[in-house]
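Novice: Build me a structure from this.
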Amino acid sequence: MRALQIWGHRGCRGLEAPPENSLRAFAAAIAQGADGIELDVFLTRDRQLVVFHDETLERLSDGRGAISAATRAELHTVRLKSAAGELTEQGIPTLAEVLDLVEAWRRDAADSARAAAFVVNIETKGRGIARHVAREVSRRVEAGWHYDNFLNSSFDLATLAEMRELLPALPIGALFEGPLGRPAAPWDLGLEELQRCLRESAALRPDTVNVTLPSLCLPGAVELIRASGARPVAWTAGERPPQSLPAEEAQALMRFLLERQIVLITDFPGEMRALERNYRFRAGR
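Specialist: Now for the predicted structure:
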C-alpha cells in the first residue's frame, strides 16, 4: 500500500503552531514529514506575489485594509498573529521566499526521493494573478524544478482556464465548496452538488478536484472524481486534532485515505504522519 500523501495546510496550524502561511509554518510542515505544502497567494498593488489567506489584513495580522491595495514595502512591517490571536515576529512572505525555503531544504534533504517529489500547492486568489504565478513557476522549472512539483488550485475556474493556456504542463486543481451561508457544514458538498461542480469544470480537465473530507466520504464521491480523470484531494475545514479522535475513528479514517489514495491537506501534518505509522503498525503493513 502506497504512503499517504500529506500536505501541510498553510504550512501547519493550531494553537501551538507558528502563524499560518508563515515561513516558520512551512518549515515546520517540512520538518514534520509533509509531502507538500498548501498556501494562498495574492497580488499586491505593485504586482508582487505574497502569501496570505484573507483578502483583508485585520484578522490574521496587525495590518489594516485590503492586501491587494498595499505594496510589498508596506506589507514588510506587518506582523502575523498566532492562532491564539497574539502578535508574532513572523511577517508576510512572498511566494519567492517560500519557494526559496523549499529549495534550500531540497538541496540538503536526507530523503532525496521525498524532496524530489515535494509539491507546493499554490491557491491563487484574485483576478489577474495567473500570469504572475506562471512566470514564477516557469523560473523555478528553468532552475531545475518540475511542473509536477506544483499544483495551482483555485475556486475561480476562469483563473484556472487562464493558467491552462499559459502553462499547459502545470497541474491545476479545481476547488469546490458548498453554498455560502448554509448554516450547517457550509463547506461540504452533497453528491448532486459535486456532480454539478464536475460538469462545470469538465472542459478544464483538472488534474485534481479539491473538496472537504466529508464531501469525499459520501458514497460514490471518490469514484465520481476519478471517473472525471482527476485525483481526489481532501482539504481541511474545522479539522479536529488527530489525537482527539477515538482510536476506532482514527483507524477508519486512515484506512479510507490509504485505500482510496486521497491526498490530504491537513492542519496537522506531523500528527497525521504519526497516525499513518500507527495504522500500518496495527495492520502489519
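Novice: Could you use CA atoms for every contact and neighbour count after this?
Specialist: Noted.
Novice: Now do residue 236 against residue 219, distance only.
Specialist: 19 Å (Cα to Cα, to the nearest Å).
Novice: Looking only at neighbour counts, state which of the two leads.
Specialist: residue 236 (17 against 10; other Cα atoms under 10 Å).
Novice: Which residue, other than its chain neighbours, is closest to residue 167?
Specialist: Spatial nearest neighbour of residue 167, excluding adjacent residues (Cα to Cα, 6 or more residues apart in numbering): residue 134 at 6.7 Å.
Novice: Surely the one you found forms part of a helix?
Specialist: Yes. Checked against DSSP: H, G, I helix; E, B strand; the rest coil, residue 134 lies within a helix.
Novice: Return the residues in contact with it.
Specialist: 163, 166-167 (Cα atoms under 8 Å, 6 or more residues apart in numbering).
Novice: Can you tell me which of those end up in helices?
Specialist: 163, 166 (DSSP state H).
Novice: could I get the contacts of residue 134 as TSV with distance to residue 151 and neighbour count?
Specialist: Formatted as TSV, the contacts of residue 134 follow (distance: Cα to Cα, whole Å; neighbours: other Cα atoms under 10 Å):
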residue	distance to residue 151	neighbour count
163	11	23
166	14	14
167	12	17
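Novice: Before we compare anything, build this one as well:
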Amino acid sequence: MKTKIWAHRGASEYAPENTLEAFELAVRQGADGVELDVQLSKDGELVVIHDETLNRVSNHKGYVAEYTLKKLKTFHVNKHFPQYGKTIIPTLEEVYQLLKPTNLTINVELKTSNNFYPGIEEKVIALADKLGMSDRLLYSSFNHYSLLRLKKISSNVKTGILISDIIVDAPDYAANLGIDAIHPRLNILQIPDFVKSSKEKGIEVNPWTVNDETQMRILAEQGINAMITNKPDVCRKIVEKRKLE
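Specialist: Okay, the predicted model is just below:
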C-alpha cells in the first residue's frame, strides 16, 4: 500500500496555515489530502483556525469564539507569512468548495478540547451532507467524546482519535470505541508493534507531524496509511521514489 500524504493545515511550511492559500498550494504540491481545524465563531459559524485565540497567527488578540464571522473576516492571519498579504480565516464551507473538484481526503479536526463548542458535531455533519462531501471526510479530535457524538449522529462517519501522550493499548482502545483510525504524535510510534497491532485490528495509523525526510522514508517503508506533514512536496518525492524502488 502506498502511503498517502495529508497536508497539515495545508502546505503550512510555505503558506499561512489553515487558509485557502495553504490548501490550494497543497493541491498543487501533490497532497492526497489535507488536515484542518474547525471551531465556532460567536454567531455559530464553522471557521477554520487552529488556536482558540488569534494571537499566534494574527496581529489581533482574543478568542475566536468572542468574534462574529463578519468580524473574523476583517482579520488577517498572515503574521508569519506577510508576503501573502490579506489572508483571512476561511469558513469550513469555503474550504469544502475549494477542494470539492479534487479527490483529496479532508481530515477535519474538531477543536473541542478546551471549548466544547456545543452543537459543532451536528453542524459539521449537516454541512457535509449539504455539499455531498461525507464520503471524503475523516473527523479527528483530542476530545474523544466528540467523536462518539459524531458516530451517534451519523453511524457512517469515519473518525480518528488524536493522541499526544502514551496510552496503553491504544489500538484496543480505538477498536473498542468503534473508531476507524489513530492519529498519534510521531514519537508514539516508538512503541513496539504499534503499527502492526493497529493494522491487525483494522485501525488506520496517520501520524503527525512528519517533516523530517528520514522519518518520512521510515514511515513509507512501514506502510503507514497517511503521513500528516507541513511539507507535502518533500513527502511526495519520497513516497514516489519508494514506489519506483
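Novice: so what number do they get for TM-score?
Specialist: The TM-score (TM-score structural alignment, normalised by the length of the second structure) is 0.90; 240 aligned residues with a Cα RMSD of 2.1 Å.
Novice: Need the counterpart of the residue nearest to residue 167 of the first structure in the second structure.
Specialist: In the second structure, residue 134 of the first structure lines up with residue 125, judged by TM-score structural alignment.
Novice: likewise residue 167 of the first structure?
Specialist: Checking TM-score structural alignment: residue 167 of the first structure goes with residue 154.
Novice: Likewise for residue 119 of the first structure?
Specialist: Checking TM-score structural alignment: residue 119 of the first structure goes with residue 105.
Novice: What about that match, how many residues nearby?
Specialist: Counted with other Cα under 10 Å, residue 105 of the second structure comes out at 21.
Novice: ok, it touching residue 133?
Specialist: No. With contact defined as Cα atoms under 8 Å, residue 105 of the second structure does not count as touching residue 133 (9.7 Å).
Novice: Against residue 49 of the second structure, how distant is residue 95 of the second structure?
Specialist: 12 Å.
Novice: so what's in contact with the two at the same time?
Specialist: By Cα under 8 Å, 6+ apart, no residue touches both residue 95 of the second structure and residue 49.
Novice: Point to the residue nearest the middle of the second structure.
Specialist: What sits nearest the mean C-alpha location of the second structure, by Cα atoms, centre = their mean, is residue 35, with 2.5 Å.
Novice: Aligned against the first structure, show me the partner of that one.
Specialist: Per TM-score structural alignment, residue 35 of the second structure is aligned with residue 38.
Novice: got it, and residue 52 of the second structure?
Specialist: So, by TM-score structural alignment, residue 52 of the second structure is matched to residue 55.
Novice: Repeat that for residue 143 of the second structure.
Specialist: Residue 143 of the second structure maps onto residue 156 in the first structure, by TM-score structural alignment.
Novice: cool, and residue 22 of the second structure?
Specialist: Using TM-score structural alignment, residue 22 of the second structure pairs with residue 25 in the first structure.
Novice: hang on, its match packs against residue 14?
Specialist: No. Assessed by Cα under 8 Å, residue 25 of the first structure is found out of contact with residue 14, at 10.4 Å.
Novice: Common neighbours of the two, please.
Specialist: By Cα under 8 Å, 6+ apart, no residue touches both residue 25 of the first structure and residue 14.
Novice: Would you mind telling me which of the two has the busier surroundings?
Specialist: residue 25 (22 against 16).
Novice: SS state for that one?
Specialist: Taking three-state DSSP, the label given to residue 25 of the first structure is helix.
Novice: OK, contacts around it?
Specialist: With Cα under 8 Å, 6+ apart, residue 25 of the first structure has these contacts: 10-13, 17-19.
Novice: Swap in 7 Å and give it another go.
Specialist: 11-12, 18-19 (Cα atoms under 7 Å, 6 or more residues apart in numbering).
Novice: Just the helices from the second structure, written as ranges.
Specialist: 20-28, 69-72, 92-99, 120-131, 144-153, 170-177, 194-200, 213-222, 232-244.
Novice: Wait, the residue nearest to the centre of the second structure touches residue 107, no?
Specialist: Yes. With contact defined as Cα atoms under 7 Å, residue 35 of the second structure and residue 107 form a contacting pair (4.5 Å).
Novice: Need the contacts of residue 25 of the first structure in a markdown table (columns: distance to residue 104 of the first structure).
Specialist: Shown next, in a markdown table, are these (distance: Cα to Cα, whole Å):
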| residue | distance to residue 104 of the first structure |
| --- | --- |
| 11 | 16 |
| 12 | 19 |
| 18 | 20 |
| 19 | 21 |
